[in-house]
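[1] Sequence first, predicted model second:
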Amino acid sequence: MDIFPISLKLQQQPCLIVGGGRIAYRKAVLLAQAGAIISVVSPDIEPDLLEIVQNTQGQHVQSVFNLTIELRDYRLVIAATNDAATNKAVFEACEVEKILVNSVDDPPHCRFMVPAIVDRSPLIISIATNGQSPVLSRQIRTQLESSIPHEMGSLVEFSGKWRSAVKAKITHPEERRIFWEDLYASRLKEQVFNGNIEAADALIEQALIEWKTPKGEVYLVGAGPGDPELLTLKALRLMQQADVVIYDRLVSESIMNLCRRDAIKIYVGKARSNHAVPQEGINALLVKYAQEGKRVCRLKGGDPFIFGRGGEEIQELYEAGVSFQVVPGITAASGCSAYAGIPLTHRDYAQSVRFLTGHLKEGSPELPWSELVYEHQTLVLYMGLVGLEKICARLIEHGQRSDMPVALISKGTTPEQKVVVGTLADIASKVTEHQIQAPTLTIIGEVVKLREQLQWQR
């Protein structure tokens, strides 16, 4: 995070703008809306800007900027002239006094940025790009403007009215947060949006009467193959309300960044011959935190029920009497094949698809080989990189032709995705040549030929 976002209270606080033109005017409008007392230093000043200065009880100093101006009298300063040297001088003078300063459209000479703003007072949303793309900030603001109801500010005011009563009734902060989250998911929000405040008051009064200490729960969530945009809406919602997140090795950093920021995060990833926490330990953690009343998100790469041992985990929860939900995720076979431009089935090439695990047992893969040797079938191997050479050899031994196409998809759907194509006869030799690393998905079948035509991720 290159910049730290804060919200400043500027009511009746003196602020200085250096510059008297249209740029200065636009900044003055925002400061005035925040209740600031605005003074301007400039030889000339536009009438609209002068009116704001007068209305806010500020002063116009009819002068060029100079070091005799007492900057320490101001909460913040904005340099809004069309002269780069002047703006730089303002910045340097403010730095000496440790005053917050912004030089318009000059990021190197800014101690703070003025963001694009969505105003649903008292709810304020700001969007900033560290001065690198103001146009993009404004476009994102436009998107938010269309998706956030104008009445959201009324909900904030309503919540503020009831805050003390809720705090008195529910003294534990974590329980209080859950109360508000449940309340916002109920009919109350629509009642406030529609102006039915009496009905909303009745709903919250009843909710406080009926409130009981919440029981813990586990969310078994599929995080998909890596691209955070492949998360389901429900997955994202539960990730953001969980108190504890227990996550696997295949869950990407970009997805973890979408979890609730103050949640406890516990890594239990498994690599070959290196389990950070054994499965029994993971099961025990889920039960432990849920029985403490926590909402636990068990975040698993791909889909939790496809080679993810999710079934084992919820069996343990069931036996312990712990409530749980399951949120399916896009499994690696579906996500990685799509991003590689390889359809798993195609009328002309494959009418069936089989998902298999390539894990070795006692040094050799155990698979129903005779069932796998079929021309119009696609095979998808999870965790098959280590045993790839043996798997290819066994398929050939059981009658599969050696020139059957094979694709390796490493780190599929992520920016590091790498796809290598070969045949059963030569694909194992390409692993070292192309430095293919786990996690890697293997696709075997005629459909691999379509990648050359259908690949869309370059």
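    Cool, got the structure. This one's a predicted model, so the numbers in the text were calculated from it and none came from an experiment.
[2] C-alpha from now on. contacts and neighbour counts both.
    Fine.
[3] can you tell me which residues contact the closest residue to Ile391 other than its chain neighbours?
    Spatial nearest neighbour of Ile391, excluding adjacent residues (C-alpha to C-alpha, 6 or more residues apart in numbering): Pro365 at 6.8 Å. Contacts of Pro365 were listed using C-alpha atoms under 8 Å, 6 or more residues apart in numbering, and they are 358-359, 387, 390-391.
[4] what about Pro365, distance to Val353?
    19 Å (C-alpha to C-alpha, to the nearest Å).
[5] which of the contacts of Pro365 count as buried?
    358-359, 387, 390-391 (16 or more other C-alpha atoms under 10 Å).
[6] burial measure for Ser126, as a count.
    Neighbourhood size, Ser126 [other C-alpha atoms under 10 Å]: 15.
[7] Can you classify the closest residue to it other than its chain neighbours as helix, strand or coil?
    Among residues not flanking Ser126 along the chain, Ile117 sits closest, at 4.6 Å (C-alpha to C-alpha, 6+ apart). Of the three states, Ile117 takes strand under DSSP: H, G, I helix; E, B strand; the rest coil.
[8] take the one below as the second:
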Amino acid sequence: MNHFPLFADLKERTAVVVGAGLVAERKIALLRAAGARVIVSARAAHPQVLARARAGEIELRLGEFDPALLDEAWLAVAATSDRAQNRRVADAAAARRLFCNVVDDPELSSVQVPAIVDRSPITIAISSGGAAPVIARRLRERIESLFDPALGALAALAQRKRPAIRQARPQLRPRRDFYDWLLDGPVLGALRRGRAGEAEALLDQALAARNPPPAGKVLLVGAGPGDPGLLTLRGLRALNEADVILADRLVSPAVLALARRDAQVIDVGKAPGGPHESTQARIHALMVSHARQGRCVVRLKGGDPMVFGRGGEELQHLKRHGIAYEVVPGITAALACGAYAGIPLTHRGHAQSLTLATAHRQAGASGRDRPAASGDGGDGRTRVYYMGVERLPELSARLLAEGHAPGLPCALVENGSRPEQRTLHATLGSLAHAAQRHAIRSPALVIVGAVAALGPDLAWFGETVQAETASAGDSAARQQAAA
């Protein structure tokens, strides 16, 4: 090791910062967060530093640096743009055997300030020894995504309960197992939901029991539309916690590749036109069975689990069977497909409301979608239809019959956000014919409304196809609507 890592307790101890620009302000903020008493020496001060001084957060000494300021200090920081001045500070600190950090100057520094992942009281520090601070910051960004924000609250609770844990689990191995249960079980989940009282009660119940109960739970996770970069940080952590993953057909292989290597992946996808109800019953049974065996089950759904994903039904089933669960939202297909196709779903000049609907209707379902105004500009509303590719003729005919103009702009986004994305632009009257001609296949989303006309100009991702003016298609759609 080029440097010996340390964590310094600076609470109520003096740290001297020389310099009062924006770089110095960042160091001041870190020192204040650690509870240090901060003295700042500078010839002039940035307004943010002046504001701290006026608020009484720091002591500001304007003028030339006086080495005597370091006599009572525990740490010195040199953060000026004058290297000669920084060297004077470093020399004065060395004469007092005082650690000194010179910002962006490892040669003059006797101590480095690392990139920090803060889950207080848990702190993770990453340092390159001043050789490549940008790499250290990039590593910090990656590590941030792996650690639950609630870990700090869990560590604080464990610290407070440490005497009780030692008393209830005097042997080292059972005590280690209990701490493993704290990390993997329902206590962390309760803290994540902001329920500190529930978390403490769960911990106390487990301490009173002879052995911790199985930590089985189900995480209902939205995988997003396919681009793994659109998976949420919480979704990524869930995939790394999973013992079992129940994956839908629309979850992309790139997202599954982010999961724990030893997780059991079970394909529970539903093929279009297949026996959905029997498949759903199997999913319910698998969730309950694996959770009751103490496993962390991730129910991984394309898009968002609560938008046309039957997530509500699955939560109701888990609730009835007493299984702990959490929901991790994902980016739903409407938002992703619109964004990746360059189509703003709302726009001040074109659409002031947004409707998400499914083209699938249960038997006996009703409800008409009449426009408030006719014409190619639509009614100031964007409609997005999920699962509509197989029912495009029916959907187009219904909208035409309800009074929407054949020239109303439409878009079909196939494989939205994935490398093979295609966006087909057409009109309501020609949509079904154009989709057939260009062989659009599921998964694809239908966007209906004036905003769709903005797509060809604003498109930035994937292939964009402009359907030919198809009067024959318009005519056929009108005839079907009339029928």
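    Yep, that arrived. Just so you know, these numbers come straight off a predicted model, no measurement behind them.
[9] In contact with the spatially most central residue of the first structure, which residues are there?
    For the first structure, Leu258 is the residue whose C-alpha lies nearest the centre (C-alpha atoms, centre = their mean; 3.1 Å). The contact partners of Leu258 of the first structure, by C-alpha under 8 Å, 6+ apart, come to 236, 239-240.
[10] now those in CSV, with distance to Ser159 of the first structure?
    CSV is the format used below for the contacts of Leu258 of the first structure (distance: C-alpha to C-alpha, whole Å):
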residue, distance to Ser159 of the first structure
Leu236, 24
Met239, 24
Gln240, 20
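[11] now, which of these sits nearest Ile52 of the first structure?
    Checking the contacts of Leu258 of the first structure against Ile52 of the first structure with C-alpha to C-alpha, the nearest one is Gln240 at 42.0 Å.
[12] Distance of Met152 of the first structure relative to Pro368 of the first structure?
    58 Å.
[13] Between the two, which has more neighbouring residues?
    Applying other C-alpha under 10 Å to Met152 of the first structure and Pro368 shows that Met152 carries more neighbours, namely 18 against 9.
[14] Do I have it right that the more buried one meets Tyr184?
    No: contact criterion C-alpha atoms under 8 Å: Met152 of the first structure and Tyr184 do not qualify, at 11.3 Å.
[15] Considering the contacts of Leu258 of the first structure, which are maintained in the second structure?
    Retained in the second structure: 236, 239-240, out of those (criterion both residues aligned by TM-score structural alignment, their matches' C-alpha atoms under 8 Å).
[16] need the residues you listed in CSV with neighbour count, can you?
    Output for those, formatted as CSV (neighbours: other C-alpha atoms under 10 Å):
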residue, neighbour count
Leu236, 18
Met239, 28
Gln240, 18
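[17] hang on, the earlier thing: can you give me every residue that contacts the residue nearest to Ser126 of the first structure?
    Here Ile117 of the first structure is in contact with 124-127, 141 (C-alpha under 8 Å, 6+ apart).
[18] what separates Glu190 of the first structure from Ile209 of the first structure, distance-wise?
    21 Å.
[19] Neighbour count: those two, which is higher?
    Glu190 (15 against 9).
[20] what about the more buried one, distance to Leu155 of the first structure?
    Glu190 of the first structure is 9 Å from Leu155 of the first structure, by C-alpha to C-alpha.
[21] Equivalent analysis for Val40 of the first structure, please.
    Taken as C-alpha to C-alpha, the span from Val40 of the first structure to Leu155 of the first structure is 37 Å.
[22] What of Ser273 of the first structure?
    From Ser273 of the first structure to Leu155 of the first structure the distance is 52 Å (C-alpha to C-alpha).
[23] Could you check which of these two is surrounded by more residues?
    Between Ser273 of the first structure and Leu155, counted using other C-alpha under 10 Å, Leu155 has the larger neighbour count: 22 against 6.
[24] and that one, what is it in contact with?
    Contacts of Leu155 of the first structure by C-alpha under 8 Å, 6+ apart are 189, 192-193.
[25] between the kept ones among the contacts of Leu258 of the first structure, which is nearest Arg176 of the first structure?
    Distances from Arg176 of the first structure to these, taken by C-alpha to C-alpha, are shortest for Gln240, at 16.0 Å.
[26] give the contact list for that closest one.
    258-260.
[27] quick one: the strands in the stretch 251-400 of the second structure?
    Here the stretch 251-400 of the second structure has its strands, by DSSP state E, counting those that start in this stretch, at 264-267, 296-301, 325-328, 353-358, 381-386.
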